[in-house]
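>>> Starting from these lines, generate the structure:
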Amino acid sequence: MEPVVNDDCWFKHLVFDTTTVLECEYSSKNFILFLTGGSVLLNTDSYCGEFVEGNILLLPQSSFIRLEARAQTHLVSLSFDYLTNLCNSALLQLLHEHACSVSDEVCPLKMQPSLALFTETLAYCLRRKAMCPHWHKVMSQEFILLLKEFYPRKDMVGFFRPLLGEEPEFKSFVLQNYPKVDNIAGLIELSQFSRSVFFTKFKSAFGITAKQWLLRQRANRLLGKACRPGISVKELLEVCDFDSQSQLNRYVRKTFNCTPKELIEQAQKRYWVE
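Okay, here's the model as predicted:
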């Protein structure tokens, strides 16, 4: 695997009305969402619930994302390929050293007044069609400076936890490419590493084996889709690509110790509905 350096950091300003529903099977980039007005129901592999005004959230690359606006909503998004595009190596090392002290659970981060003002400036400039790549790069760096200045280290670590690891470029490679292959062997072939080097790097980057991680990804994706309001067992079977009802039943029983219907009922409790 050749290291890839991409300095593409790009902001967008989005406005949704109450009829807006967006769905993406695998996000092509990492996204940081700044919700400046309104609220949405957000359903992903790593977060399921109401996402409200005044919060920011990181969604890792290759996430399943379903967004449903609950009111007129204003949102600024920052997309990027690699965490190294945002943070220098010294900051990444500092964050990684404290990563084990926080939960893997993805949670929104509340905007401090300084970050709220920054986001207002972003939205204003984006409405005025700010298209200069250098401006987008500088503003992404200012975002990191504001986090460093006004947020405790544990909050920064918790926010970036899904992207932290000993091998950040390798971790980005895995997140970007695992949806393209059917198994671990396919990832190894794409990486151009030997099996032993690949497995060593994987354990260093993710803290668990490749097999354990892929099983967790499949389980999280299934659980995320089970959160979708009104989904039936039949629809869950279709969207998760199981060959038969019996195969779905066996997988859910083994992984979650319940039936698909019970899984949907439990997942819906995590999802805010009227």
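>>> contacts and neighbour counts: CA atoms only from here.
Noted.
>>> So residue 171 belongs to a strand, correct?
No - counting by DSSP: H, G, I helix; E, B strand; the rest coil, residue 171 is not found in a strand; it is helix.
>>> wait, it sits on residue 204?
No - the criterion here is Cα atoms under 8 Å, and residue 171 misses it with residue 204 at 9.4 Å.
>>> what about these two, which has more around it?
residue 171 (20 against 17; other Cα atoms under 10 Å).
>>> could you measure residue 181 against residue 214, distance?
Here the criterion is Cα to Cα, to the nearest Å. By it, residue 181 lies 11 Å from residue 214.
>>> again with residue 140
31 Å.
>>> now swap in residue 220 and tell me
From residue 220 over to residue 214 (counting by Cα to Cα), the distance is 10 Å.
>>> The structure of the following sequence is requested for comparison with the preceding one:
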Amino acid sequence: MIRNSYCKRFTDCSQCPKTAGDILTYRKFPKGQHFPADKCISNCMLFMIKGELLINSQEYPGTTLHDRQFILQAIGSKLELLALTDVEYIVYWFNELPQICESRYQEILDITEAPLTYSPMIMNYRLNNFMADLGEYLTEGPSCEPYIRLKTQELIFLLFSYYPLPQLNNFFFPIKSYTESFQYFIMQNYSKVKNVEEFAHLGGYSVTTFRRLFKNMYNVPVYEWILDKKREGILDDLQHTKQRITEISTRYGFDSLSHFAHFCKASFGDTPRALRMRVTQGKENGKK
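The predicted structure follows:
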């Protein structure tokens, strides 16, 4: 990449607490660099600056990316990379897009069918110039988070404003698809597992990846979320169904009634039988 010798940064951002981390990253790797298939812990857009990069994913199986091409991979999707030449590219990691134009984004997501095939997008004149300038900045050293946030807004503005809706529909569809499938998996299985490790194994994830995916999507630790959901379900079953307490205890994965009673006492301040009696007594009082 050609550096502009006439511009020099006069600030030292290395000690600033507002460094941007990995929101926008500039990557440079030699020919032969290989990254085995792994699940993305956030949504990401990959913009090729130089070289040829072989990617392999469900959307882009065996696809070679060239200069000025870019793709999107959704949270939870598997991606494998192999540098066919020396490569340089920029990656934008995000959980939610900057709110530039909510109505436009909703228009994009309203499509309900996946495209027949996914094709890499091509950077137009404006986007290519933006990426060239951004690449120079990212190679200078630590990035300023407020500045990077502004650049992500500019990036989304350029995508939303200078690309036709059908292309954007296809480009962003994986976000909707993977998000819905992951959420469906969570809601179908959270009551069947006893711990995070079991949950991750059931979905084919490593525990670390599963924790990150869940935290990024729900903004709470997975174990805390599971406990909250179990509490909701247990209380509802005790107070609004006629299931036996032993059945409820088994359904939510408790090894014994004493363990279940201890959990209810800690969560709701009373035993399962007493929690059920409260509702029964309340109904009887209401009839008087």
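>>> rewinding a little: among residue 220 and residue 214 of structure 1, which residue is more densely surrounded?
residue 220 (17 against 14).
>>> residues contacting the more buried one?
Counting by Cα atoms under 8 Å, 6 or more residues apart in numbering, residue 220 of structure 1 makes contact with 45, 46.
>>> To which secondary structure element is it assigned?
Residue 220 of structure 1 belongs to helix 210-226 when elements are defined using DSSP states H and E.
>>> Same check on residue 46 of structure 2?
Element membership of residue 46 of structure 2 [criterion: DSSP H and E] is strand 43-50.
>>> so the helix or strand following that strand aligns onto which residues of structure 1?
On the C-terminal side of strand 43-50 of structure 2, the nearest following helix or strand under DSSP H and E is strand 53-56. Alignment of strand 53-56 of structure 2 against structure 1: residues 40-43, by TM-score structural alignment.
>>> Checking the alignment partner in structure 2 of residue 135 of structure 1 next. Helix, strand or coil?
In structure 2, residue 135 of structure 1 lines up with residue 147, judged by TM-score structural alignment. Here residue 147 of structure 2 is helix, with the state taken from three-state DSSP.
>>> Look up how far residue 265 of structure 2 lies from residue 147 of structure 2.
From residue 147 of structure 2 across to residue 265 of structure 2, the span is 50 Å (Cα to Cα).
>>> How about residue 117 of structure 2?
54 Å.
>>> who has more neighbours, the two?
Legend: neighbour count by other Cα under 10 Å for residue 117 of structure 2 and residue 265, higher for residue 265 (15 against 8).
>>> which residue lines up with residue 17 of structure 1 in structure 2?
Per TM-score structural alignment, residue 17 of structure 1 is aligned with residue 30.
>>> Nearest residue to that match in space, please, no chain neighbours.
residue 86 (4.3 Å; Cα to Cα, 6 or more residues apart in numbering).
>>> Which residues does stretch 146-160 of structure 2 contact?
Contacts for stretch 146-160 of structure 2 (Cα under 8 Å, 6+ apart): 18, 20, 23-24, 97-100, 104-105, 126-127, 130, 168.
>>> and what of stretch 101-114 of structure 1?
46-47, 51, 54-58, 146, 150, 154-155, 157-159, 161-162.
>>> what does stretch 33-44 of structure 2 give?
Stretch 33-44 of structure 2 is contacted from outside by 56, 72-83, 91-95, 175, 209, 212-213, 216, using Cα under 8 Å, 6+ apart.
>>> buried ones in that stretch?
Buried residues in stretch 33-44 of structure 2, defined by neighbour count with 16 or more other Cα atoms under 10 Å: 38, 39, 40, 41, 42, 43, 44.
>>> now the end-to-end length of that stretch.
20 Å.
>>> what does stretch 102-116 of structure 2 give?
Stretch 102-116 of structure 2 has an end-to-end distance of 26 Å (criterion: Cα to Cα).
>>> Over to stretch 202-221 of structure 1?
In stretch 202-221 of structure 1, first residue to last residue: 20 Å (Cα to Cα).
>>> Over in structure 2, find the residue span it aligns onto.
Using TM-score structural alignment, stretch 202-221 of structure 1 corresponds to no residues of structure 2.
>>> I'd like the contacts of stretch 146-160 of structure 2 as a markdown table, with distance to residue 259 of structure 2 and secondary structure appended.
Output for the contacts of stretch 146-160 of structure 2, formatted as a markdown table (distance: Cα to Cα, whole Å; DSSP: H, G, I helix; E, B strand; the rest coil):
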| residue | distance to residue 259 of structure 2 | secondary structure |
| --- | --- | --- |
| 18 | 46 | coil |
| 20 | 45 | coil |
| 23 | 44 | coil |
| 24 | 47 | strand |
| 97 | 43 | coil |
| 98 | 46 | coil |
| 99 | 46 | coil |
| 100 | 50 | coil |
| 104 | 51 | helix |
| 105 | 48 | helix |
| 126 | 62 | helix |
| 127 | 59 | helix |
| 130 | 59 | helix |
| 168 | 52 | helix |
